[in-house]
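A.B. asks: sequence and predicted structure, then a few things I'm wondering about:
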Amino acid sequence: MDNTRGSGQEGGNDNPQMTELRNMVQMLVGAVTAQQQLLQQHFQPPQPQETRELDLSRGETQQGETSEYRGVTEDPIIPMESVAVVRQFLKLKPPTFKGGMDPVKANDWILAMEKNFRLLRCGEQQKVEIGSYLLAGEASRWWNLKGVREPGMDWARFKVIFREKFVPRAVQNAKCSEFEHLKQMGTTIADYEGSFTNLAEYAPHLVATDEMRARRFEDGLRHEIKRVIRPLVLPTYAEVLDRAIIVEQDEIERKKYFDSKRRQNFGAEGTSGQKKQKPEMKSRNFGNNPKGQVQ
């Protein structure tokens, strides 16, 4: 009995303290666990696959692949709908632009980008996203400051601010003046169109609409071609260019035809003249010329 009471008394004295201690420990563990969960949610937010945007500035793709252009620029985050286009674009091995005051390199980069844009049928916003992604070095740092100030800009605006930064103003003015006075002269339509397209980049205000571009191109054509096209009042640049090529080709074919006829006529006249001419034969009259001299 004594042992039983002693044992019961000892257990009764310990239970309240142990229970309180266990409760405090459980509360502490629960608080720490909750804090850890909050920290994880803060630093690692959930990113559902269907809405997550990939940060291609680190070369990240949907499959976790790494692009060869990793580290090209710290900007931008490419929307999911543009990721497929960007990946196709990178397969074309497009050039990067690192900056510097070199108008030839700057313009060549723009032309190379636009060539690929046409191939992949990129939208205006996609052009800006891809173009800014391929900026590196000084050019990338410039975009990180400039791009955020004009969200939603289109490619035409991108080219304007790009040239303001990397093509000296004196060069832009000279190219603009050259465009204003551009004439076809003795070149082909293809050569004239190439010069027209390149120089028009420096004078966007002169070709702000497709009709303005058509009239400007038409004004620079040779007189022989322009006099055929101008009465047609073609509304688009593509139509003017197409008709100019046709007129030029007709002109070339006509010239070939008349040159061929001229050569044929010249050859016929030469043959006829040779047939009419007879060699002069001096008669020999030995009877009247006793000495036998040839008269």
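C.D. replies: Cool, got the structure. Numbers count the residues shown, from 1 in each chain.
A.B. asks: CA atoms for contacts and neighbours, from now on please.
C.D. replies: OK.
A.B. asks: which other helices and strands contact the helix ranked longest in the chain?
C.D. replies: Of all the segments of type helix in the chain, defined by DSSP state H, the longest one is helix 2-43. Applying 3 or more C-alpha pairs under 8 Å, 6 or more residues apart in numbering; DSSP states H and E, we find helix 2-43 packed against no helix or strand.
A.B. asks: now that helix, how far from the centre of its chain.
C.D. replies: 69 Å (C-alpha atoms, centre = their mean, to the nearest Å).
A.B. asks: now do stretch 183-195
C.D. replies: That offset, for stretch 183-195, works out to 22 Å (C-alpha atoms, centre = their mean).
A.B. asks: which outside residues touch it?
C.D. replies: With contacts defined as C-alpha atoms under 8 Å, 6 or more residues apart in numbering, stretch 183-195 is touched by 219, 220, 221, 222, 244, 245, 248.
A.B. asks: find the nearest non-adjacent residue to residue 163, please.
C.D. replies: Residue nearest to residue 163 in three dimensions, not counting chain neighbours: residue 106, with 7.7 Å by C-alpha to C-alpha, 6 or more residues apart in numbering.
A.B. asks: do residue 127 as well
C.D. replies: residue 155 (6.1 Å).
A.B. asks: and that neighbour, how many neighbours?
C.D. replies: 17 (other C-alpha atoms under 10 Å).
A.B. asks: gap between the residue most central in space within the chain and residue 89?
C.D. replies: Nearest to the geometric centre of the chain sits residue 114, at 1.6 Å (C-alpha atoms, centre = their mean). Between residue 114 and residue 89 the computed distance is 11 Å (C-alpha to C-alpha, to the nearest Å).
A.B. asks: same deal with residue 274?
C.D. replies: In terms of C-alpha to C-alpha, residue 274 sits 70 Å off from residue 89.
A.B. asks: residue 225 now?
C.D. replies: In terms of C-alpha to C-alpha, residue 225 sits 39 Å off from residue 89.
A.B. asks: could you do residue 168 as well?
C.D. replies: Distance from residue 168 to residue 89, by C-alpha to C-alpha: 29 Å.
A.B. asks: can you map out the helices along the stretch 1-150 of the chain?
C.D. replies: Here the stretch 1-150 of the chain has its helices, by DSSP state H, counting those that start in this stretch, at 2-43, 80-90, 103-120, 124-133, 137-146.
A.B. asks: between the ones you listed, which one is closest to residue 254.
C.D. replies: Among the helices of the stretch 1-150 of the chain, helix 103-120 comes nearest to residue 254, with 34.9 Å by C-alpha to C-alpha.
A.B. asks: presented hereafter is structure B, for comparison with structure A:
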Amino acid sequence: MTSKRCCTRQGEAQDWWEAFEYGRPANAPPITWQEFRENFRSYHILEGLIELKQGEFHALKQGFMSVVEYRDKFTQLSRYAPKEVADDADKQHLFLNGLYDGLQLQLMSNTYPNFQTLVNRTIVIDNKRKEMEVKKRRLQG
């Protein structure tokens, strides 16, 4: 009964896995995570969709998103361009280029040891900018 519930819950993924295992030679080495991931992606994620998401990733700009929303969208879409964000410096460069100009300008003059440090600094600077805008509006009003 456990086996039947497992298969029912898994549906198409279970069917794919069983077909994948069946298609391998009996004496094949254990399946690595990389092998599983590549085969699963090639079967379930259409190449055209990946290309569309890569294009969306390259066109991504912060716009009206908060830094956290932008970071989340950047992270989500970067999954479709893994080679372009494999190197931390490249990942930082792409993230920085998508930020609005004023924030980019403030961050460009520094070097950050890693992507997370850049994101943290971006949040702090953007928050300070927002505080200053609120003070400015109060003074003007």
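C.D. replies: Now that the structure is in, tell me what you want to look at. Everything quoted here is computed from the prediction, not taken from an experiment.
A.B. asks: tm score of chain vs chain?
C.D. replies: For these two chains in superposition, a TM-score of 0.81 is obtained (TM-score structural alignment, normalised by the length of structure 2); 137 aligned residues with a C-alpha RMSD of 2.5 Å.
A.B. asks: hmm, residue 125 and the residue nearest to residue 127 of structure 1 touching each other?
C.D. replies: Yes: Residue 155 of structure 1 sits in contact with residue 125 when judged by C-alpha atoms under 8 Å, with a separation of 7.2 Å.
A.B. asks: burial count for residue 68 of structure 2?
C.D. replies: For residue 68 of structure 2, using other C-alpha under 10 Å, the count is 14.
A.B. asks: do residue 138 of structure 1 as well
C.D. replies: Residue 138 of structure 1: 13 neighbours (other C-alpha under 10 Å).
A.B. asks: pretty sure it sits against residue 99.
C.D. replies: Yes: when contacts are counted by C-alpha under 8 Å, residue 138 of structure 1 is listed as touching residue 99 (5.4 Å).
A.B. asks: hmm, back to that, so which of the contacts of stretch 183-195 of structure 1 comes closest to residue 232 of structure 1?
C.D. replies: Proximity of those to residue 232 of structure 1 (C-alpha to C-alpha) peaks at residue 244, which lies at 11.5 Å.
A.B. asks: what is the equivalent residue in structure 2 for the closest one?
C.D. replies: Using TM-score structural alignment as the criterion, the counterpart of residue 244 of structure 1 in structure 2 is residue 122.
A.B. asks: contacts only, for the counterpart of residue 18 of structure 2 in structure 1.
C.D. replies: Using TM-score structural alignment, the equivalent of residue 18 of structure 2 in structure 1 is residue 141. Taking C-alpha under 8 Å, 6+ apart, we find residue 141 of structure 1 in contact with residue 73.
A.B. asks: how far away is residue 141 of structure 1 from residue 191 of structure 1?
C.D. replies: 37 Å.
A.B. asks: run the chain-centre distance for the top helix by length along structure 2.
C.D. replies: Longest helix in structure 2 by number of residues (criterion: DSSP H): helix 115-140. Distance, stretch centre to chain centre, for helix 115-140 of structure 2: 24 Å (C-alpha atoms, centre = their mean).
A.B. asks: pull out the buried residues from it.
C.D. replies: Residues of helix 115-140 of structure 2 classed as buried by neighbour count (16 or more other C-alpha atoms under 10 Å): 115, 118, 119, 122, 123, 126.
A.B. asks: got it, and stretch 187-206 of structure 1?
C.D. replies: By 16+ other C-alpha under 10 Å, the buried positions in stretch 187-206 of structure 1 come out as 189, 192, 193, 195, 196, 199, 200, 201, 202, 203.
A.B. asks: over to stretch 219-237 of structure 1?
C.D. replies: The neighbour-count check on stretch 219-237 of structure 1 (16+ other C-alpha under 10 Å) flags 220, 221, 222, 225, 226, 229, 234, 237 as buried.
A.B. asks: mean per-residue distance, the longest helix of structure 2 to structure 1?
C.D. replies: Helix 115-140 of structure 2, aligned to structure 1 and superposed, deviates on average by 0.7 Å (mean C-alpha distance after the TM-score superposition for structure 1).
A.B. asks: still on that earlier bit, so between residue 168 and residue 89 of structure 1, which is more surrounded?
C.D. replies: Just comparing residue 168 of structure 1 and residue 89: by other C-alpha under 10 Å the higher neighbour count belongs to residue 89, 18 against 13.
A.B. asks: I figured the more buried one hits residue 115, correct?
C.D. replies: No: counting by C-alpha under 8 Å, residue 89 of structure 1 sits too far from residue 115 to count as a contact (11.0 Å).
A.B. asks: tell me which residue of structure 1 matches up with residue 85 of structure 2.
C.D. replies: That one, residue 85 of structure 2, aligns with residue 207 by TM-score structural alignment.
A.B. asks: how close does residue 170 of structure 1 sit to residue 202 of structure 1?
C.D. replies: 11 Å.
A.B. asks: residue 191 of structure 1 too?
C.D. replies: 18 Å.
A.B. asks: likewise residue 22 of structure 1?
C.D. replies: For residue 22 of structure 1, the distance to residue 202 of structure 1 - C-alpha to C-alpha - is 79 Å.
A.B. asks: what does residue 21 of structure 1 give?
C.D. replies: Residue 21 of structure 1 is 80 Å from residue 202 of structure 1, by C-alpha to C-alpha.
A.B. asks: now do the same contact list for residue 118 of structure 1.
C.D. replies: Contacts of residue 118 of structure 1 (C-alpha under 8 Å, 6+ apart): none.
A.B. asks: what distance do you get for it to residue 238 of structure 1?
C.D. replies: In terms of C-alpha to C-alpha, residue 118 of structure 1 sits 15 Å off from residue 238 of structure 1.
A.B. asks: right, I'll call it a day here.
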